[in-house]
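Chemist: quick one, fold the following:
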Amino acid sequence: MKSISELHHQAVALINKKAYIDAHPLLVSIVKQDPRHADAYFLLGIINMEIGQAEKAVKLIEKARGLDTDNEREYLVYLLKAHSLTRNRQQVERLEADFSQTPTHEPLMLDTVGVALSTVGMHREAMPYYQQAIDLDGDKESYHYNYGIAAKFLGQFDKARQAFEKAIELNPHYVKAYFALTELSEPASHLLPVLHDLLKQPRNVDEQLHLAHAIAKEYEKQSRYQDAFNILTEYKQRTFDKLKYDQAAEEKLFEALHTKAQIPLQGSGCQSNQAIFVVGMPRSGTTLMERILSSHSMVCSGEELHDFAIAVKACSTSSSPRLLDTNVLEQAYQSQWAKIGEHYIARTAALAKSCPRFVDKLPFNFLYLDLIRRALPNAKIICMLRNPLDTCIGNFRQLFSLQNPFTAYSLDLDRTAEYYARFHRWIHEFDSLGHPNFRIVSYEDLVSRPEAQIRSILDFCHLPWQAQCLQIENNQAPVSTASKVQVREPINARSVGRWRRYQPHTDKIQAFFDRQGISTS
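Modeler: Prediction:
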């Protein structure tokens, strides 16, 4: 039988190779032999973080901290990271305050803290950590990349560009830095030959998608829309063919939403009115609405919060690995509504420190409309609705994370149209229930008549008129969504009708929407 020391050494080596499944039983064996072996718990926490079990990681690393104070610094940093993955901003703020009390000269720790802060939307607070990491080790390309991403979210585009260019200088094969560079509005056509060469080399699916999207962005800047569409189609289809897209489960979830929404209201939820939910399909104007609302002196931005989904999952008894599926939904309707609402308000309490109201702008919260109605009956919900063709093209052109279970449809334009149709039917059926705190807002109406629309929206939210809500370009809050460049500009209608650039590729889905009775005009 191997000694604990041998098992520990072997487990560390496997984790460094990302062989998490192989490392796990070795660490379990250590814990069985020595239930007080702190580093075994810590490494089990690291494994759980890597496989997406952040809540388990939190408990394991907390256990390690309770057993060993010699490695407190390292354990603290990774506990902070684990809490960021659960989107627990309060805990991240608390642990960062503890970390900041003692200076460190370890660049990886500093960068890890920065990433954790960025994960919960604290990009401004993350910047000094990235800078310190760079000052200590300027040859690490990922430190420059992370700095650039935060700078981009903060609207500091020159700093972002310089950081991405430095990352590429240090590592000419750093695919994500190329993509990030092309996301900036200025043309970078000199990169096209390099991007094509990189795409010819053996790449994993994620890197291929990043490169294809980077090339497409540069084609679009040259008005080569057919070329952009074609390269996206080629590489998205390759990915879609390899992906296990469960359309039946998707349809089943939407049908369950319709069925559950008909259940009569029973009990009372949490009476807080702090949250203003902004929902809708991605690329439908949700970020624009968030910028309008967060320009108000009484409202701050929480950006894209996952806290309501986490509260629902925590208060249900579902053992499903997913945040939302039919099983989670079934269990949620057997939960106490006030408990879900209170859990959500507790998780978002840090946002209420500076403003009485906050915006929760997670587009896919439209899947939770009825749960929000029951758990937080006084919360306002604004649902953005945009022309289906513009929305579908916008989703198809967007690079979503392959780990996001809700966006697999976007790899195929036909599937995207079908998803939009389900979304369209669901929000209109929910609207027919007459919830007084729910409102559908047309993106086209908003950008064509901004003052009249914004006055009406503020009135709906019980907020007094403030002219600065019209000047979103003056809003200095970070933006970490796909619209991070556009929303630094004044409200405009330039994106209306953008789908026409991609004809005739849109003809098939336009005919589909006509058959569905969904207007495309």
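
Chemist: going forward, measure contacts and count neighbours with C-alpha atoms only.
Modeler: Noted.

Chemist: wait, what's in contact with residue 207?
Modeler: Going by C-alpha atoms under 8 Å, 6 or more residues apart in numbering, residue 207 touches 175-176.

Chemist: that one is in what secondary structure piece?
Modeler: Assigned by DSSP states H and E, residue 207 belongs to helix 205-221.

Chemist: let's see this one next to it:
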Amino acid sequence: MSKRQKKSRSPQAGGAATKGLKKAGPSREESVNAALKASYERLQRRQYEKAEVILRKALSELGRDPRMLGNLVAALENQGRGEEALTVARSAVEHFPEDAQSHNNLGAITKFQGDLAQAEASFRRAVELAPDYADAWRHLAGLKTFTSADDPDLAHMRDLLQRMPRNNPQRAAIYFAIARALDEIGDTDEAFTHFERGNRARRGTLRFSAPDLSRLISETIELQSAELIGRGPAEGAPDDAPILIVGMPRSGSTLIEQVLASHPDVEGVGEVPDLPRALDPFIDDPKFRMRSLSLLSDDELATVGKAYALSLKKRAPEAGRIVDKFLTNYIHLGTLHRALPNARIIHATRDPLDNAFGCYTTLFTSEVPFVYDFKEIAATIAESGRLMDHWKSVMPHAIHEVKYESMVSDLEGETRRLLEFLGLPWSDRCLDFHNTDRRVNSASATQVRKPLYSSSVGRWKRYESHLAPMKRALAEYGVIDSAS
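Modeler: Coordinates of the predicted model:
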């Protein structure tokens, strides 16, 4: 998906308007740019269906354009229509073989679908066509294995960073790509320098307020009280039983989803904003979101439950149970519990030092504004934990906590407990999760294609000499006992 307006590679409308003649209509390029702008705005608002309508109409009337095809890929992908997105991405590469962004889009789609060889080949082709394409370098660095400081790809990324203007927002992608390469070859000191600079560069483009989050959590706990939740299910609430995974990024949530999606009765749909979208019509002012939700009538709650359940069913029509891994759904669990009383929630948790470090060393494709600063990571771990403690106290039978370290050390035991909580029969396929063929659209898309490994447990210790600020932040917010 892109807003970049490049010079059109299609023929322009010929003939200049002469004085006295009626003003000509918009050129093809102007019409394409208008469609790009309109579709991008819909994508930013999570109005994916509307973006698709705009793009298909423009493509029909104006002909193929690689930028519009790229936005269409994003619109389809965000609707959970991965196969259609893949078809469009392949079509873009077929018709525009010299367009680097089309190859980058195809690489991203095939990476999510588990075809890592094709993904790497696509990213490689993208940087061959556009040697300074920062996002493609970031993707490529995330797939290949670096074994030497003399790797030519590492040298090229260093050179690119040197030539990039200081105010270029793409510097963050290159910082993280270089950091990952240095981490692999064991140069943790220089790797951390690049992680640190990459985080500063990315944080400067985002808006986040820890005090605002704290106020939201306090308001939610006050309004979504034990008394309100104790009123029980809304009259007319549907009996669908979706499975929601919530928690912090880099907490093992993708592993949990992959294990569950390997069960023959379960399908995972990834991180989809279907619950917030079902709630949006009932929120008059985002500043008073929780107040609006706390005043919903039974009929309105039932409407929310039906809309959410239906949207998930459209994504996985044949599934017995559906897993939604939109992590920030933790904010809305009280409303969900009354609107869909059979929904079950899995709270993914991880050692806070590893969790914080995992966030800090990841450049997220989606907008996750709190992960690029140690204090903001610590504040979010603390505040999300505070709200989850509240939910567990008012709806204890609906929530099951899964610790990442426990999954790694005792996969079968943890999986059996998880399936029992969900009312699902045992399946050996859950232990063979890395061979499950499905889309995984998250920062852990490559890791869950591998057998279970424990190298991520205690990973922060390799960088301990640099992490005093992280420890201080976690201690300040009460997430760990002390910074020593």
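
Chemist: follow-up on the earlier one: next, the angle helix 205-221 makes with the helix or strand just after the helix holding residue 207 of the first structure.
Modeler: If you walk from helix 205-221 of the first structure toward the C-terminus, the next helix or strand you reach (DSSP H and E) is helix 225-242. Put simply, helix 225-242 of the first structure runs at 160 degrees to helix 205-221, going by axes from the mean of the first three to the mean of the last three C-alpha atoms, to 10 degrees.

Chemist: name the residues of helix 225-242 of the first structure that are buried.
Modeler: With burial defined by 16 or more other C-alpha atoms under 10 Å, the residues of helix 225-242 of the first structure counted as buried are 225-226, 228-229, 231-233, 235-236, 239.

Chemist: mean per-residue distance, that helix to the second structure?
Modeler: Here the mean offset of helix 225-242 of the first structure against the second structure after fitting is 2.6 Å, by mean C-alpha distance after the TM-score superposition for the first structure.

Chemist: against which helices or strands is that helix packed?
Modeler: With contacts defined as 3 or more C-alpha pairs under 8 Å, 6 or more residues apart in numbering; DSSP states H and E, helix 225-242 of the first structure has these neighbours: helix 205-221.

Chemist: average offset of the helix holding residue 207 of the first structure relative to the second structure?
Modeler: Following superposition, helix 205-221 of the first structure is found to deviate from the second structure by 1.0 Å on average (mean C-alpha distance after the TM-score superposition for the first structure).

Chemist: so how far is that helix off the chain centroid?
Modeler: Here the centre of helix 205-221 of the first structure is set off from its chain's centre by 20 Å, with C-alpha atoms, centre = their mean, to the nearest Å.

Chemist: for that helix, which positions count as buried?
Modeler: Neighbour-count burial for helix 205-221 of the first structure, counted by 16+ other C-alpha under 10 Å, picks out 207-221.

Chemist: next: stretch 473-487 of the first structure.
Modeler: Neighbour-count burial for stretch 473-487 of the first structure flags 473, 475, 477-480, 482, 484-487 (criterion: 16+ other C-alpha under 10 Å).

Chemist: what range does that stretch cover in the second structure?
Modeler: With TM-score structural alignment applied, stretch 473-487 of the first structure matches the range 434-448 in the second structure.

Chemist: how far does the matching stretch sit from the chain's center?
Modeler: For stretch 434-448 of the second structure, the distance from its own C-alpha centre to the chain's C-alpha centre is 13 Å (C-alpha atoms, centre = their mean).
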